[in-house]
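Asks: Take a look and give me a structure for this.
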Amino acid sequence: MRHGSRIITAALPVLFLAGHAGSLLLAGSAGTSASFAWLIAAPVLAGLACLYRGWKDGFEGWLPAGAAMLCWAGGMTSTMFATLFLDIVREDRLSMLLYVLYGVPLIFALASPADEKWQVRLVDAALATALGYLYYIHVGKLISQSRTPFETVDALQLMFDIENLFIAAFATIRFLVRTRQRAPFFRAMTVYAVVYMLCAGYINHYQSATAYGGWSDLLVDLPFMVLAWHAVGEPYRQGLGAAGGARAPRIVRAGGPLLIPATLLTVSVLLVSYDPIIAISGCVAASLGYGLRTMLVQLRNFEEQDELARLSHVDALTGIANRRRFDEVLAREWARRRESPEPLALLMVDIDHFKQLNDQFGHAVGDQHLRTVAAVLSGCARRDSDLVARYGGEEFAAILTGIDPQDAGMIAERMRASVEALGLPSGTGEGVVTISIGVACTQALDTEVAVFVSAADTALYDAKHSGRNRVARRSAVRLRAVDTPPVSTTGGRAA
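Replies: Sure thing, here's the model as predicted:
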């Protein structure tokens, strides 16, 4: 069924071109009028196909593409009235303007990444609007000035060639750096833009003197039929492969923000000989717009860097500081002691019998207990300068600054009692989750941070081997257990 649907979809553009060709053969003297109907219908169908695809998959990209097609159809409609009813051999000012303006929404859709913040896209929209205004000025100057028809045609052809080349280049670049989600749109636009550039170039340079109603009109239909087929067909549903952004050269991605300003600068240069003030204004707008856009992008990058830096110091499971953050803070505080001998305490905390807890209740419950214990330990911290971090596995660590050994032992005891008071099941009979804590406090003769950390580890080892659910602290001479009851006063049994 799907295969048959794809065949029918692929046949529709062919049938459209065949219908246009048949009308040229059968219409006789009315061939021009009949051909105009097909020439207007082609972009209308392409626009409707883009809007349909946008309704199905999201309007990002497809909506401006549909608007561009309808704008082009408006230009052809104006050309039809000028040719059939006003006896104007060449396109009037309105039609020429619409043909040029059709590229503005395409340039915006291709040059303004959808993942940018709305402020950046607003700048892109303002630059695209300025580009449309310059196109309007350019067309007006070309048609209103007293120049020979050949000079006017040559200037218009140059403008169209530049616009079509830019659109094809933009589409190709964005397809190279596409994401999987955006691949259908950028591939469709790349194929369309290249076909349109080739067909328009041939017609403008080799068939410009040919009246409407000839066989060259079929070339006008071709790019729109290609776009319509890509929009409503299914050439992408079978998979496009990996996204190209990861393999594309970095210079391609970095040069993306230049697309609209570069187009604006190019059109401004074309206007220098007609209106220097407007041309200079366009150059200034392009420069300021690009500068503002770059500033907004840099601000976003700074925010992302700050967020990445924050996340790199946070433990993903518990939400408290991770081992990396712990190492950095400990090194900083240890270096600070060289300038002022401020006392420093280190607490090493381990959840008792955590392996049995995981075996009994599963890792999901174990992870939840880790988060709960981490929150309790953080809540027992004395001030903002203190740091509670996940050291690894079921082990935590706390750095307490400006504190004497007695106060450090009191905080450690508060942590122990608070965790035991939670009454979390430990998986060891009727016991509850408890913790063992080793405390080390800096001495005047301490010179190596590794010795300091080893002392806290040794104190933790002593606490666990003295019965768990207790605090052990290093003294000046040896490690000794703090006199704390091994069993909760609430009657819970030590785990």
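
Asks: Please count neighbours and contacts with C-alpha atoms only from this point.
Replies: Will do.

Asks: so is A398 in a helix, a strand, or just coil?
Replies: Following DSSP: H, G, I helix; E, B strand; the rest coil, the label given to A398 is strand.

Asks: since we're on it, how many residues are nearby?
Replies: By other Cα atoms under 10 Å, the residues close to A398 number 24.

Asks: quick one: it and D386 touch, right?
Replies: Yes - judged on Cα atoms under 8 Å, A398 makes contact with D386 at a distance of 7.2 Å.

Asks: for comparison, sequence B:
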Amino acid sequence: MPVVLALLYVFGHGLVVALLPGPAGLGSFVFLTGAPLLAAAACLWRARADRAALGWRAIALALLLWAGGMGINMLDALSADRPDITPGASLLLYVLYGVPLVFILARSRRERWAISVIDGIMAALLGVLFFVHTQSFADHVGIDDQALANMQRMFDIQNLCIAVFAIVRWASCDVPERRSVFRALALYALAYLLVAYYINHFTSEQSFGAYNDLLIDVPFLLLALLALRRSPATGFVLQPRLARLVQAGGPIILPLLLLVVGTLVVDHARPLALAGFVLATLGFSLRSALLQIDLLERQAGLDQLARQDGLTGVANRRQFDAELQAEWNRARRSGSELALLLVDIDHFKAFNDAHGHPAGDRCLQAVAALLQHSAGRAGDSVARYGGEEFAVIVPGTALDGVQALAERLRRAVEALQLPEGRVSISVGIAFLHPPATADAGQLLADADAALYAAKRAGRNRVVMQGEAPAGADRR
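Replies: Below is the predicted model of the structure:
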């Protein structure tokens, strides 16, 4: 149905040109202004429930600027006594049409708002510089035979850059929502490039209201159809390394274009050119610094995740192995005490089977938090050893203090009230003073043997390495 409506739109435009030309092609101007407005509406509709909403909104803004330029052309054609600023105003809007497009093409995948503001300022100044350079040709159209050709060439360059950048971003994007945006923009930009080239170079002598106006509808209607199409964008994708290269190089587009266009206008707009040079340098430097901060923060977060158990928030097995080895090395050098507590939640499998996995996860989280809180000293380290087992590294503490800590942990868990009932723990202690074993693995083996002895003796108890378990079952 949308395709049929698009064909009917072009057909209606052709009928208006043939039957109702009107003064200065008024009927055709209505269709020429309506096509980008329809495409903008389709992009805004797509942005309502799309993760790549910013891209669709940027395209819609570009289309509104273009429609504004065409609207001013219509006013200029209808009123011969319009002020001289009218042609310049329409030219400005046609130039600024490219600013939102270049802005969205230069963006990386995820950026903080400050970086977006910097890019927006650079894109806006780029549009101003491009307008100044294009206007310098427009001012000499009547007196210089090459002025019109130079102005047409500037628009060709603008359209070609947008099309090429959009195709590259389309081919390198692996996020379906963003890929749909770049696909729509690339196909639209290619169609617009061909149509604009033909209109500007082969029909520039004709006024609006001719049949070639129907070609101008095509890119905008194509974009509207692509925006209304919700299917994911598929097709060729660059290799991951090349895709990352494109993504990393995207932010260079704006400062590079600022430097190039600033060089073009340096003779007739030196202050603006200097502003472009300064903004290109400072803007890129500042956005690079902000991006580096983001990367460092993300790296810190990844490092934290690599060391932390995702469910309980205590150290994971990898971090535990590293800390145990480090503490064993330190105790070996200094001759100080080192203790290791292995903690197992009694009958956890039965608890998990009876109450479900969510309740089991809550139990693990509650016990881990209690162990973390009860371990007390900053030097003590609590880790999830695996499954329902936890480990507590206790450096520099005498044996009686270690035993007191283990008993305190046992009593705290025994008193813990969960919605599903109470749980208990068994604790195995390994202690060295000074460390005389060959490696830290022996300390772990001793603690594991003590934990096994505690469970074999009835659970809910503390057992020291080499100690014969005594006492009744406390369950």
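
Asks: Quantify their similarity with the TM-score.
Replies: Here the TM-score for the pair of chains, by TM-score structural alignment, normalised by the length of the second structure, is 0.90; 470 aligned residues with a Cα RMSD of 2.9 Å.

Asks: how close does the counterpart of R174 of the first structure in the second structure get to G466 of the second structure?
Replies: Aligning on TM-score structural alignment places R174 of the first structure opposite R169 in the second structure. Distance, R169 of the second structure to G466 of the second structure, using Cα to Cα, to the nearest Å: 66 Å.

Asks: more crowded one of the two?
Replies: Each of R169 of the second structure and G466 has its neighbours counted (other Cα under 10 Å); R169 has more, 25 against 13.

Asks: I'd say that one and L245 touch.
Replies: No - R169 of the second structure lies out of contact with L245 (Cα under 8 Å); the separation is 10.8 Å.

Asks: thinking again about what came up before, nearest residue to the match of R174 of the first structure other than its sequence neighbours?
Replies: F182 (6.3 Å; Cα to Cα, 6 or more residues apart in numbering).

Asks: Now the one you found: which helix or strand?
Replies: helix 176-202 (DSSP states H and E).

Asks: could you say what helices and strands the helix or strand just after that helix packs with?
Replies: Counting by DSSP H and E, the next helix or strand C-terminal to helix 176-202 of the second structure is helix 213-228. With contacts defined as 3 or more Cα pairs under 8 Å, 6 or more residues apart in numbering; DSSP states H and E, the packing partners of helix 213-228 of the second structure are helix 2-19, helix 26-47, helix 176-202.

Asks: closest to E297 of the second structure out of those?
Replies: Closest to E297 of the second structure of these is helix 176-202 (Cα to Cα; 24.3 Å).

Asks: which strands and helices sit next to that closest one?
Replies: Applying 3+ Cα pairs under 8 Å, 6+ apart, we find helix 176-202 of the second structure packed against helix 53-78, helix 147-172, helix 213-228.

Asks: Can you redo the ones you listed as CSV, where the extra columns are distance to E420 of the second structure?
Replies: Below are these laid out as CSV (distance: least, Cα to Cα, whole Å):
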stretch, distance to E420 of the second structure
helix 53-78, 45
helix 147-172, 52
helix 213-228, 52
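
Asks: out of the ones you listed, which comes closest to V266 of the second structure?
Replies: helix 147-172 (16.2 Å).

Asks: Could you check how far the closest one is from the centre of its chain?
Replies: Relative to the centre of its chain, helix 147-172 of the second structure is centred 27 Å away, using Cα atoms, centre = their mean, to the nearest Å.

Asks: against the first structure, where does stretch 366-380 of the second structure fall?
Replies: Mapping stretch 366-380 of the second structure onto the first structure (TM-score structural alignment) gives residues 372-386.

Asks: Can you list the neighbours in contact with the matching stretch?
Replies: 318, 320, 387-388, 390, 396, 398-401, 411, 414-415, 418-419 (Cα atoms under 8 Å, 6 or more residues apart in numbering).

Asks: And the helix holding F182 of the second structure against the first structure, how far off on average?
Replies: Between helix 176-202 of the second structure and the corresponding residues of the first structure, superposition yields a mean separation of 1.8 Å, by mean Cα distance after the TM-score superposition for the first structure.

Asks: what about V427 of the second structure, which SS state?
Replies: Recorded secondary structure, V427 of the second structure: strand (three-state DSSP).

Asks: just checking, what residue in the first structure corresponds to it?
Replies: Correspondence of V427 of the second structure to the first structure, assessed by TM-score structural alignment: I437.

Asks: Its match contacts R474, doesn't it?
Replies: No - judged on Cα under 8 Å, I437 of the first structure makes no contact with R474 at a distance of 11.3 Å.

Asks: All set now, cheers.
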